[in-house]
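Asker: Output the structure for:
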Amino acid sequence: MTNIQERKAQLEARLAALDVKLHEIGAELDSHQSRDWEELAVERETDEVLEGEGRAGKAEIAAIRAALDRIEEGSYGECVQCGEDIAEARLDLLPYTPFCAQCARNLQR
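Answerer: Next up is the predicted model:
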């Protein structure tokens, strides 16, 4: 069983890694200024992929910050929907999840 301080450190490390990645994505997007039409087309395709990664990263950052808030509140590991404990195995896979497996399934329907 992972203790709460280990989980917090894991979330903070992921948050730091995402911050670095988002800065790298921003720098890459800013660097695309080709004057050649073919290169510009390739850069635009790359930009779309990078922008998608950036959106996903920002969503994960929001989820991690919410999980860190739940740690501070003392409610981390409890489903925000039903109040039941979230399985340790689920938290191992998605340490920032606010939902138990059952509630997550219900939300996808």
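
Asker: okay, CA-based contacts and neighbour counts for the rest of this
Answerer: Fine.

Asker: And the helices in this structure?
Answerer: Counting by DSSP state H, the chain has these helices, from start to end: 4-31, 37-73, 88-93, 101-108.

Asker: Look up how far residue 3 lies from residue 31.
Answerer: Separation of residue 31 from residue 3 (CA to CA, to the nearest Å) stands at 43 Å.

Asker: please give me the structure for this one as well, since I'd like to look at both together:
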Amino acid sequence: MSTFDPRVALDRLHLEYSQRVSAIRGDLGQPHAADSAEQASERQNDDVLRALLAEAEEGLRAVARARQRLAEGTYGACLRCGGPIEPARLAALPTAEYCLGCTDRTP
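Answerer: Alright, predicted model coming up:
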């Protein structure tokens, strides 16, 4: 059985999100076709790409916040109740900020 290492998990996530951001920015930087019908389709695709870019950038911010908590010694503690975040939850979602109980509660 392997032991969960948050640093390794966060490094892996950071790399994944960084690669996504780079690829999406590259796609968004491509010129559009001269055909107006094709341009309309490409602009719709750009809207989807911008949404995916925002999601990937938020992922990078979540990784940065998790790394900060790790450096401060508070990684794995729920930001709402202060209790421990379940190890299985952290293994599945290394950037988790809340325990399962607090995640289910409304803000």
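
Asker: about what we covered before: neighbour count: residue 31 and residue 3 of the first structure, which is higher?
Answerer: It is residue 31, of residue 31 of the first structure and residue 3, that has more neighbours when counted by other CA atoms under 10 Å, with 10 against 7.

Asker: ok, the residue of the second structure most remote from its centre - contacts?
Answerer: Using CA atoms, centre = their mean, the residue of the second structure lying farthest from its centre is residue 35. It sits 35.5 Å away. Counting by CA atoms under 8 Å, 6 or more residues apart in numbering, residue 35 of the second structure touches no other residue.

Asker: Same question for residue 11 of the first structure.
Answerer: Counting by CA under 8 Å, 6+ apart, residue 11 of the first structure makes contact with 64, 68, 95-96.

Asker: follow-up on the earlier one: got the helices of the first structure as a markdown table, with distance to residue 80 of the first structure columns?
Answerer: Supplementary listing: these in a markdown table, determined by distance: least, CA to CA, whole Å:
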| stretch | distance to residue 80 of the first structure |
| --- | --- |
| helix 4-31 | 17 |
| helix 37-73 | 10 |
| helix 88-93 | 14 |
| helix 101-108 | 9 |
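
Asker: Of the ones you listed, which is nearest residue 81 of the first structure?
Answerer: Among those, helix 101-108 comes nearest to residue 81 of the first structure, with 6.7 Å by CA to CA.

Asker: Buried residues in that closest one, which are they?
Answerer: Buried positions in helix 101-108 of the first structure, judged by neighbour count with 16 or more other CA atoms under 10 Å: residue 103.

Asker: outside of it, which residues touch it?
Answerer: Outside helix 101-108 of the first structure, the residues that touch it by CA under 8 Å, 6+ apart are 79, 81-82, 86-87, 90.

Asker: try 10 Å this time
Answerer: For helix 101-108 of the first structure, the external contacting residues (CA atoms under 10 Å, 6 or more residues apart in numbering) are 79-82, 84, 86-87, 90, 97-99.

Asker: Would you mind listing which of these are buried?
Answerer: With neighbours counted by 16+ other CA under 10 Å, these contain buried members at 79-80, 86, 97-99.

Asker: so how many other residues sit close to residue 68 of the first structure?
Answerer: Neighbours of residue 68 of the first structure (other CA under 10 Å): 21.
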